[in-house]
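# Quick one, what's the 3D model for this:
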Amino acid sequence: MALPSLLLLVAALAGGVRPPGARNLTLAVVLPERNLSYAWAWPRVGPAVALAVEALGRALPVDLRFVSSELDGACSEYLAPLRAVDLKLYHDPDLLLGPGCVYPAASVARFASHWRLPLLTAGAVASGFAAKNEHYRTLVRTGPSAPKLGEFVVTLHGHFNWTARAALLYLDARTDDRPHYFTIEGVFEALQGSNLSVQHQVYAREPGGPEQATHFIRANGRIVYICGPLEMLHEILLQAQRENLTNGDYVFFYLDVFGESLRAGPTRSTGRPWQDNRTWEQAQALREAFQMVLVITYREPPNREYQEIQNRLLIRERKYFGVEMAPSLMNLIAGCFYDGILLYAEVLNETIQEGGTREDGLRIVEKMQGRRYHGVTGLVVMDKNNDRETDFVLWAMGDLDSGDFQPAAHYSGAEKQIWWTGRPIPWVKGAPPLDNPPCAFDLDDPSCDKTPLSTLAIVALGTGITFIMFGVSSFLIFRKLMLEKELASMLWRIRWEELQFGNSERYHKGAGSRLTLSLRGSSYGSLMTAHGKYQIFANTGHFKGNVVAIKHVNKKRIELTRQVLFELKHMKNVQFNHPPRFFGPCINPPNFCIAPKNCPRGSLQDILENDSINLDWMFRYSLINDLVK
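Next comes the predicted model:
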């Protein structure tokens, strides 16, 4: 409808006569003009604005200026701020109404904050507007918002003791105003702020999308929030039914704030969102799956005033805009604009009585904070951020025979409390599912029994471990006994009679005579080596056919402790290419000596006493020092 016709409409509805010399209140509206898919479209909201102006009557005459924020059938982030600037430049409004779409609202709100001009809307649901910083300090939201939905969800989690994790699925085409993204954003931020592990994923509208969704659900949560068209929910639930995800271990919350899925449609009856134009088998599968679905909607105000104004809105929409509307929760937005205008008028009147003016925009906005009053949409409670507290309804399949969804509870935003209707939620397993069951997500938990064993397997395993322990113990005991026996036998000991001095061949020929000599006066210092070379300075002998070096130990008594016995045993067992082999010691007093294999090339002493080797004195001193050590 063209702007002049709209102005005539408002003038006719207001029905007031301007007092002489008085300046009318100027309201400027920036909303979509024709697209009825928006709850804040002008054909839906216009009659409510006109009724509010009519309610003000002679006390506060109003001039209304409307501009469209719609471009090519959708909200325009580009067009809305330009139209708002034109309104400010040419009409200098006292109050801006709208926009309802998030991106245009963000742009216009920045200008309104700069102008210190109150901006009132029942849309702009995004969580980002909750922080009224310098960019949005004059923004007042008199309608529902995503953060309030998040508060309701957190209260639900507290009631059901879901304190660990949740999974979020939503449709986000990144075109238009992204309604599903901004709706579920409030749930995400609220749950994350409550220290829950929250995972989210965009639903893929393509072949394989339902399979990807159920895979995401399995991996991330038992408490699932879904925001998107009803067709998307049907596809996910059918796949979940095939994968047995609707057996009671999961619960699916469908965020349908305007309750469109509960309204009658071409293929479904009222209160039966599971109905669809599908095969009989699919319809039955959906009906069974929807038993684990809970629908969250705004709460329709139960007061008589709302029902009356809704009927008047429907009549005026048909009369002045030529559109046929049915009662729905979308009319709540129009009612919130109505209450917002009256709230502004009330606060403006108080400001003027206190000596202020219409230009005191910041003062007017501050006076709206924390305000409570009864409007046509019930009790209106504004919080400290100038966002309205919102009521919600939780729907469940209350009648399993018919499959009808009925209210199970409603949430009071002002009281932060859930009121249960008495209709039980039909949990498949008789109780709400656990949000973080043992070993479902934390697979590294040591308490998880990943491979449960039967009784027979446990007995067999215990028997095997017992036999292994017995075998190891027996081996260690046997090894210790053998070691003790070996130490006691002293196999490393050399008797003095076993050492042979003189020519080995002559010794073998006269085997009947053995020498028992002490080191003193013996001639074994000049025996021939196995290589036929003379070693003048090495004391050598023969032991079992091996040439050994006889090294005297200058002690009168040797005490064989256990540690000494171990060391002697280890020395006898050591065999390597470089060090000479150790045959053993002789401990027959007074002939204490050790018998390593003789090194044919001689020792350091041989080198020092060999006059044929010319060594300078510094090198000789070094060798002597080594010998002394």
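# From now on I want contacts and neighbour counts done on CA atoms only, so please keep to that.
Fine.
# Are there helices or strands packed against the strand or helix carrying Val365, and which ones?
In the assignment (DSSP states H and E), Val365 maps to helix 361-368. With contacts taken as 3 or more C-alpha pairs under 8 Å, 6 or more residues apart in numbering; DSSP states H and E, helix 361-368 sits against helix 331-353.
# May I have the secondary structure class of Gly356?
The three-state label given to Gly356 by DSSP: H, G, I helix; E, B strand; the rest coil is coil.
# The one 3 residues further on now?
Using three-state DSSP, the secondary structure recorded for Glu359 is coil.
# how near is it to Pro426?
In this view, Glu359 and Pro426 are 56 Å apart by C-alpha to C-alpha, to the nearest Å.
# doesn't Gly271 fall inside a strand?
No - residue state for Gly271 (three-state DSSP) corresponds to coil; a strand is not indicated.
# Please identify which helix or strand holds the closest residue to Phe566 other than its chain neighbours.
With C-alpha to C-alpha, 6 or more residues apart in numbering as the criterion, Phe566 has its nearest non-adjacent residue at 7.4 Å, and that residue is Leu487. Secondary structure assigned from DSSP H and E places Leu487 in helix 455-489.
# Report the buried residues of the helix or strand just after that helix.
Going down the chain from helix 455-489, the next helix or strand is helix 504-509, by DSSP H and E. For helix 504-509, the neighbour count (16 or more other C-alpha atoms under 10 Å) marks Ser504 as buried.
# what about helix 504-509, distance to the chain center?
91 Å (C-alpha atoms, centre = their mean, to the nearest Å).
# ok, Gly228 touching Thr183?
No - applying C-alpha atoms under 8 Å, one finds Gly228 not in contact with Thr183, separated by 9.8 Å.
# Between the two, which has more neighbouring residues?
Between Gly228 and Thr183, counted using other C-alpha atoms under 10 Å, the more crowded position is Thr183 (24 against 20).
# Okay, buried residues for the host helix or strand of the more buried one please.
Taking DSSP H and E as the criterion, the element that holds Thr183 is helix 179-193. By 16+ other C-alpha under 10 Å, the buried positions in helix 179-193 come out as 179-192.
# quick check, nearest of those residues to Arg110?
Set against Arg110, the nearest of these by C-alpha to C-alpha is Phe182 (19.1 Å).
# could you pull out the strands for the stretch 51-200 of the chain?
62-68, 70-71, 74-75, 95-97, 119-121, 139-141, 165-170, 197-202 (DSSP state E, counting those that start in this stretch).
# and this one, so I can compare the two:
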Amino acid sequence: MWLFFFFAVIVFLGFPTEFRAFMLQVRTENMTNGDYVYVVNEPFHHRTYYGNLTWMYGTQRDQEAEQAFKSVFLITSAPETNTHLQTLENELKMRSLRDFNFTYAPDEKPNLFAIASYECVIMFGIMLQHILHASVDLSDGSAIGRLFWNKTFNLDTGIIQFDEVGERKQDMIVQQFQKGDVWPTTILELSGSAELHENVTAIEWPVPFPPPNEPFCGYSGLSSACLPSDGNYSLTTIISCSVFALAIIATCAAAIKIWFGVLSHHEDWQTFVIDRKGLHPFTDSARASLIRTQISSIVYSFRRSRNDL
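Okay, here's the model as predicted:
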């Protein structure tokens, strides 16, 4: 699970269960009133391997989750419309039953990694024909990899395109939970090949969208616009303003620390704790420190995963 903070935008990379628990926590902190934009990425559509991104879990906190999810933008790949892919999926289900005595559930999708491997083999076979007729050093993997740049593959699973630096051109959509719907509504379509976007549905937001980068009362909540004019401030007033600042802070909170642990089998098995110390405007030095921290965390996680193998 990863969290990235960019001013009033918080990007969440993780599983749906974790994300719902996180949104319930920020709802408790009064951070879903429109001052913050929460962006979550769904890397692929699969109920088993990723889960269902929705606020409804059939629990007593569904109503809170519904209100919290109104501040969420969901970024995911566009729905697959290729009819040939359905034919391939049916073939995989048939062979799974025939060769391995494994039966898929009626609405279950085949293993997405099997489909990805199938695509890789087909693309490599296509490029292998080109490689064998080109003056390419077969021991130079980097040169062979560059042959995939600026290429379009018309596969029976769909069209796969790579740009001039080898990045895949993927059609994406941006969705939002509107009108209490259990599933999100598409508000924006992004074309990977044409590099264009098309508005589909208007954005619904608790306050005028987009929210300002800087809160009305400032990052500290002690702006002169929000303080009494007589200049006499009690300790209680200052503490109240500080607590209120947390709810409307519109900065990257480099000092926010997230701890999580398995507490119980209750729906709130994961608790997110927000450290209120050191909330401040996002600066270039803070950005550099945050990037270094994220890189170090990624390297540590990678090394730990290798040691577990």
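# List the TM-score for the superposed pair.
TM-score for the superposed chains, counting by TM-score structural alignment, normalised by the length of the second structure: 0.60, backed by 229 aligned residues with a C-alpha RMSD of 3.6 Å.
# related to what we said a few turns ago, so what sits against both of Gly228 and Thr183 of the first structure?
Here Gly228 of the first structure and Thr183 share the contacting residues Leu255, scored by C-alpha atoms under 8 Å, 6 or more residues apart in numbering.
# circling back to that earlier point, what count of nearby residues applies to the residue nearest to Phe566 of the first structure?
Leu487 of the first structure has 16 nearby residues by other C-alpha under 10 Å.
# how near is the residue most central in space within the first structure to Val153 of the first structure?
Closest to where the C-alpha atoms of the first structure average out (C-alpha atoms, centre = their mean) is Ser197, at 4.4 Å. Distance of Ser197 of the first structure to Val153 of the first structure, computed by C-alpha to C-alpha: 14 Å.
# Also Asn331 of the first structure?
If you go by C-alpha to C-alpha, the gap between Asn331 of the first structure and Val153 of the first structure works out to 24 Å.
# now Ala326 of the first structure
Distance, Ala326 of the first structure to Val153 of the first structure, by C-alpha to C-alpha: 29 Å.
# These two: which is more packed in?
Set Ala326 of the first structure next to Val153 and count neighbours by other C-alpha under 10 Å: Val153 wins out with 22 against 11.
# can you pull the contacts of the residue nearest to the more buried one when sequence neighbours are not counted?
The spatially closest residue to Val153 of the first structure, leaving aside those adjacent along the chain, is Val187, at 6.6 Å (C-alpha to C-alpha, 6+ apart). By C-alpha under 8 Å, 6+ apart, Val187 of the first structure lies in contact with 146-147, 149-151, 153.
# Please repeat the previous calculation with a cut-off of 10 Å.
Residues near Val187 of the first structure by C-alpha atoms under 10 Å, 6 or more residues apart in numbering: 127, 146-154, 168, 193, 198, 225, 255.
# now Thr152 of the second structure
123, 159-163, 168-169.
# From the centre of the second structure, point out the most distant residue.
Asp230 (46.5 Å).
# Report the separation between that one and Ser224 of the second structure.
For Asp230 of the second structure, the distance to Ser224 of the second structure - C-alpha to C-alpha - is 11 Å.
# now Lys109 of the second structure
Lys109 of the second structure sits 58 Å away from Ser224 of the second structure, going by C-alpha to C-alpha.
# Repeat that for Val299 of the second structure.
For Val299 of the second structure relative to Ser224 of the second structure (C-alpha to C-alpha), the value is 44 Å.
# was I right about Phe162 of the second structure contacting Phe153?
Yes - proximity of Phe162 of the second structure to Phe153 meets the contact threshold set by C-alpha atoms under 10 Å, at 8.8 Å.
# which residue ranges form the strands in the stretch 201-309 of the second structure?
Counting by DSSP E, counting those that start in this stretch, the stretch 201-309 of the second structure contains no strands.
# actually the stretch 51-200 of the second structure, sorry about that
Per DSSP E, counting those that start in this stretch, the stretch 51-200 of the second structure carries strands over the ranges 72-77, 152-155, 158-161, 172-176, 185-191, 196-199.
# so what corresponds to Leu238 of the first structure in the second structure?
For Leu238 of the first structure, the aligned position in the second structure is Leu24, judged by TM-score structural alignment.
# Just the element for that match, please.
Using DSSP H and E, the element containing Leu24 of the second structure is helix 16-28.
# now for that helix, which elements pack on it?
Here helix 16-28 of the second structure touches strand 9-13, strand 37-42, helix 62-68, helix 235-248, going by 3 or more C-alpha pairs under 10 Å, 6 or more residues apart in numbering; DSSP states H and E.
# Could you export the ones you listed to TSV, including columns for mean neighbour count?
Below are those laid out as TSV (neighbours: other C-alpha atoms under 10 Å):
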stretch	mean neighbour count
strand 9-13	18
strand 37-42	21
helix 62-68	19
helix 235-248	16
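# Those: which one's closest to Ala286 of the second structure?
Across these, closest to Ala286 of the second structure is strand 9-13 (C-alpha to C-alpha), at 15.5 Å.
# measure the alignment partner in the first structure of Arg168 of the second structure to Leu604 of the first structure for me?
Alignment note (TM-score structural alignment): Arg168 of the second structure maps to Arg388 of the first structure. According to C-alpha to C-alpha, Arg388 of the first structure stands 103 Å off from Leu604 of the first structure.
# before we move on, what about Pro179 of the first structure?
On the measure of C-alpha to C-alpha, Pro179 of the first structure and Leu604 of the first structure end up 97 Å apart.
# what residue of the second structure matches up with Ile309 of the first structure?
Match for Ile309 of the first structure (TM-score structural alignment): Leu88.
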